[in-house]
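Novice: Sequence first, predicted coordinates after that:
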Amino acid sequence: MRPLPCTMSGTAVRKLSAHVVVYLLIALCLYPDDDYEEVAEKLTSMPASMPGARWEAPTRGAITQARQRLGFETVREVFRSQKDRLREAGR
């Protein structure tokens, strides 16, 4: 998978990096009846259950901010590229 063409600038280290946000968006599509925090909890339950872990699922606000940082164009490109790969695999 090629690097995401993010709209972010700088090199800040974040809990919700670009690739984590993309995974979260995909998971939100898989669990349409769950809210942001429930889906994030499903994705992070393994890291949180490890001995000595101090991981907490991100809040709704953190997820919203991360989606905005990522940008619409990036998300659209990710979903388009996956759609194209699935189409090619079906041939």
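Specialist: Thanks, I have the structure now.

Novice: rest of the way, CA atoms for contacts and neighbours
Specialist: Fine.

Novice: so what's the residue nearest the centre of the chain up against?
Specialist: Residue closest to the average C-alpha location in the chain (C-alpha atoms, centre = their mean): Val21, at 2.1 Å. Going by C-alpha atoms under 8 Å, 6 or more residues apart in numbering, Val21 touches Ile63, Ala66, Arg67, Leu70.

Novice: could you redo the last one with a cut-off of 7 Å?
Specialist: Ala66, Arg67 (C-alpha atoms under 7 Å, 6 or more residues apart in numbering).

Novice: Against that first model, consider the following:
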Amino acid sequence: MYFVLAMCLFSGQGYEEVGRLLTQGLERERRWSKTWRVPTSGAIGRARLRLGAEPMKALFARVCRPVALPATTGAWFRGLRLVSVDGTTFDLPDTQANAAFFGRPGTGRGQG
């Protein structure tokens, strides 16, 4: 979980750098073995594939709740909860399955 969340925080970094950033303070605090090395990007990618999406789905189901209660002033309009989207984007592999599910981004000259 920590690694996936750290990938969101350090979205411009590769897997190995995210691993290094996550563990860099542990050695100083004597909570990490000096012989341990950050796994390669390939090893991390394979581990993520083996793990699948279920742990993140379980975390989301356990902790995700609306912030506004029915009595929260300003959170409702005509009985509907107001929400916003922050514009976060994710890089996905360029596969036919992803294109079929998510579509492709448009361009100024038409469809993507």
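Specialist: Thanks, I have the structure now. Being a predicted model, the structure only gives us computed values, none of them experimental.

Novice: Would you mind reporting the TM-score between them?
Specialist: With the length set by TM-score structural alignment, normalised by the length of the first structure, the two chains reach a TM-score of 0.57; 67 aligned residues with a C-alpha RMSD of 2.4 Å.

Novice: secondary structure element for the residue nearest to the centre of the first structure?
Specialist: Val21 of the first structure is located in helix 18-30, with elements delineated by DSSP states H and E.

Novice: Report the inter-axis angle for the helix ranked longest in the first structure versus helix 18-30.
Specialist: In the first structure, taking DSSP state H as the definition, the longest helix is helix 72-89. For helix 72-89 of the first structure against helix 18-30, the angle by axes from the mean of the first three to the mean of the last three C-alpha atoms, to 10 degrees is 70 degrees.

Novice: now the helix holding Val21 of the first structure: how far from the chain's centre is it?
Specialist: 3 Å (C-alpha atoms, centre = their mean, to the nearest Å).

Novice: Likewise for stretch 30-50 of the first structure?
Specialist: The answer for stretch 30-50 of the first structure is 11 Å, by C-alpha atoms, centre = their mean.
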